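Visitor: sharing a model that was predicted from the sequence below.
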Amino acid sequence: MGFGETLHGWRKRTRPGDVGIDGGTARRVTGLRRAELARLAGLSAEYVKQLEQGRASTPSAQVVGALSRALRLTPSERDHLYRAAGLTPPAGDVPRALPPGARRLVDRLRDLPVAVFAADWTLVHWNRMWSATAGDPAGYHWPYDNLAAASFLTGDPAEEIGPWPLRAPGGSAAVEVAVVADLRAVAATYPADALLASMVDEMCAASARFRELWTTGTVTAHLGQTKTVEHPVHGEILVDCEVLMVPGVDLKILTFMAEPGSPDAAKLDAIRDGLGAAW
């Protein structure tokens, strides 16, 4: 169904009382009249007619937003109307909640260390294997519960913001470059997120290193790489840190895996065995 047909159908289903209009008793239609929708959206009735008939086929994001608000559309309906107009739906806040489907996926990965981050690197969930391998996040004490903020606001190197070091090729400097590049992409996607904006402002004010990277760095998604966990009991563990994206909710699932049959895999097995029979 195209934009015009969708708009027409949703106008006809919208009762005047639902949008603050007195429908009166002599009304012959149950839905909104074009003139009523046009008035609510700040448009002309003729333009609304052209949109519905497909004679105006490229409405702006401002027009689609005004129509969405006038019709009191749900977020899903609003996004559909934007896409029907050939536009990208507007982003609100960074999703920072773990939906049930993603939680079930994490639960199935219980044999691996797994942590879930929001798009802006806010830590939102982890499993017992993550705590046993990378340290219990309850004791991380990260500002904003955020990996990026901890990298620039705690005064500690990016590789040492957890209970024990997590080394990466290129050292802390490479980690900082990758995280800031990813964060800049997220900020462009969610320009209205007040919490993200506040965090970025604080990092800019507190860290010359962050300001430098924020103003001159690249924009790219952060992908997985090799890490070395300096475990206090089992020593160095070489792992592949993979970043899995959750479709539709913009979450990052980080997993640690070691080469099968390697000494590093044996160390992960030992950590898993140490969690006990209840595991």
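Guide: Done, it's in. Numbers count the residues shown, from 1 in each chain.

Visitor: only C-alpha atoms from now on, for both contacts and neighbour counts.
Guide: Will do.

Visitor: which strand or helix spans the residue nearest to Val249 when sequence neighbours are not counted?
Guide: Once flanking residues are discounted, Val249 sits nearest to Pro95: 6.3 Å by Cα to Cα, 6 or more residues apart in numbering. No secondary structure element spans Pro95, as it lies outside all helices and strands (assigned by DSSP states H and E).

Visitor: show me where this structure has helices.
Guide: Using DSSP state H, the helices found in the chain span residues 3-13, 34-41, 45-53, 61-70, 75-84, 100-108, 128-134, 147-153, 171-189, 194-206, 208-216, 263-273.

Visitor: ok, structure two:
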Amino acid sequence: MADQQRRRCLAEFLRSRRERLTPEEAGILAGPRRRTPGLRREEVAQLSGVSVTWYTWLEQARDITVSRQVLTSLARALMLSSIERRHLFGLAGVPLPEQPPGRGPGPALQRLVDALEPHPAYLLDANWDLVGWNRAEAGLIGDPGQLEPAERNLLWLVFMDPAMRTLMVDWEGQAQNLVAQFRADARARFGDPRFERLTGGLREASAEFRGWWEAHDIADFGSNRRQFRHPWVGRLTFDYVKLAAMDAPGVKLFACMPADAETTGKLPALQRCAAGEVPAAAQVADAVDGLGVSRAGA
């Protein structure tokens, strides 16, 4: 019943878009006698490169197979907007093609990240390059703005920055999980120059990355809880929330939500660390001695 209803909705949507599109908009000569509003079925079929019979069956909500290629042709022929195109693919039950990465986040997204203070938050693009962060995140992992652009990448930091091995509780488990998540998330990035440089550089520089990458393990993001041993603030526990930016393809926002009251109380100290203000010596001693970690900054 659900499939039948979905096919009916698909048929009605196609018919409504066809009837709204004028022959002139589609580049077709209307002719003197034309009773059909918008385009005829045979005209849509011709513009899409499919048979009239097949397209008629589609508008009749028949149980037929619809491919991604045909849907792309229909979307182009009917001059669908991006949201109409997503709706068409959804009604057909066909996943959308992978979107290429956009030009990065706009100012509004960065303002959103800043507004999440005092919670650490950051933006990653399709290759997991850090393209935005707030002060709390800089206080947690160090200021990415001090790095070379090619090094502002989450995986590069995890594997190539020695301080991250001390900062991340269970570095090995977390790093291995991140590699599996990245392989699943970046399945459409193969052949992209930035992707190839990043993974090639990591395979060459890190035996651990090379081994985990070649294992071809994949993992979904799910609900992640991560713990840190901050050299100045002490132990921190965060639940990570991931959101996709619909107006910036490939960009995802990560917000770190405190998992306990102790972490919540330490958030202002992270902001002070980002500003270069180290907590009082007594507090530092308590945090470091209690955890047995180095006093070197993250």
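Guide: Alright, I've got the coordinates. Predicted model only: the values in this text are computed from it and were never measured.

Visitor: returning to that earlier point: and the residue nearest to Val249 of structure 1, what does it touch?
Guide: Applying Cα atoms under 8 Å, 6 or more residues apart in numbering, one finds that Pro95 of structure 1 lies in contact with 118-119, 249-251.

Visitor: surely Asp182 of structure 1 and Gly217 touch.
Guide: No. In this structure Asp182 of structure 1 lies outside contact range of Gly217 using Cα atoms under 8 Å: 10.0 Å.

Visitor: more neighbours: which of those two?
Guide: In this view Asp182 of structure 1 and Gly217 are compared by other Cα atoms under 10 Å, and Asp182 has more residues nearby, 22 against 16.

Visitor: and that one, what's its match in structure 2?
Guide: When the structures are aligned by TM-score structural alignment, the residue of structure 2 matched to Asp182 of structure 1 is Gln181.

Visitor: from Val251 of structure 2, how far out is its match?
Guide: From Gln181 of structure 2 across to Val251 of structure 2, the span is 15 Å (Cα to Cα, to the nearest Å).

Visitor: am I right that Val179 of structure 1 is in contact with His222?
Guide: Yes. Contact status for Val179 of structure 1 versus His222: in contact at 6.5 Å, counting by Cα under 8 Å.

Visitor: among the helices of structure 1, which is nearest Pro165 of structure 1?
Guide: helix 128-134 (8.4 Å; Cα to Cα).

Visitor: so what secondary structure elements neighbour the closest one?
Guide: If contacts are counted by 3 or more Cα pairs under 8 Å, 6 or more residues apart in numbering; DSSP states H and E, helix 128-134 of structure 1 sits against strand 114-118, strand 225-231, helix 263-273.

Visitor: so stretch 71-84 of structure 1 aligns onto which residues of structure 2?
Guide: Structural correspondence for stretch 71-84 of structure 1: residues 78-91 of structure 2, per TM-score structural alignment.

Visitor: centre of the chain to the matching stretch, how far?
Guide: 20 Å (Cα atoms, centre = their mean, to the nearest Å).

Visitor: could you pull out the buried residues of that stretch?
Guide: Neighbour-count burial for stretch 78-91 of structure 2, counted by 16 or more other Cα atoms under 10 Å, picks out 78-80, 85-89, 91.

Visitor: again with stretch 152-159 of structure 2
Guide: Under the neighbour-count criterion of 16+ other Cα under 10 Å, stretch 152-159 of structure 2 has 152-159 buried.
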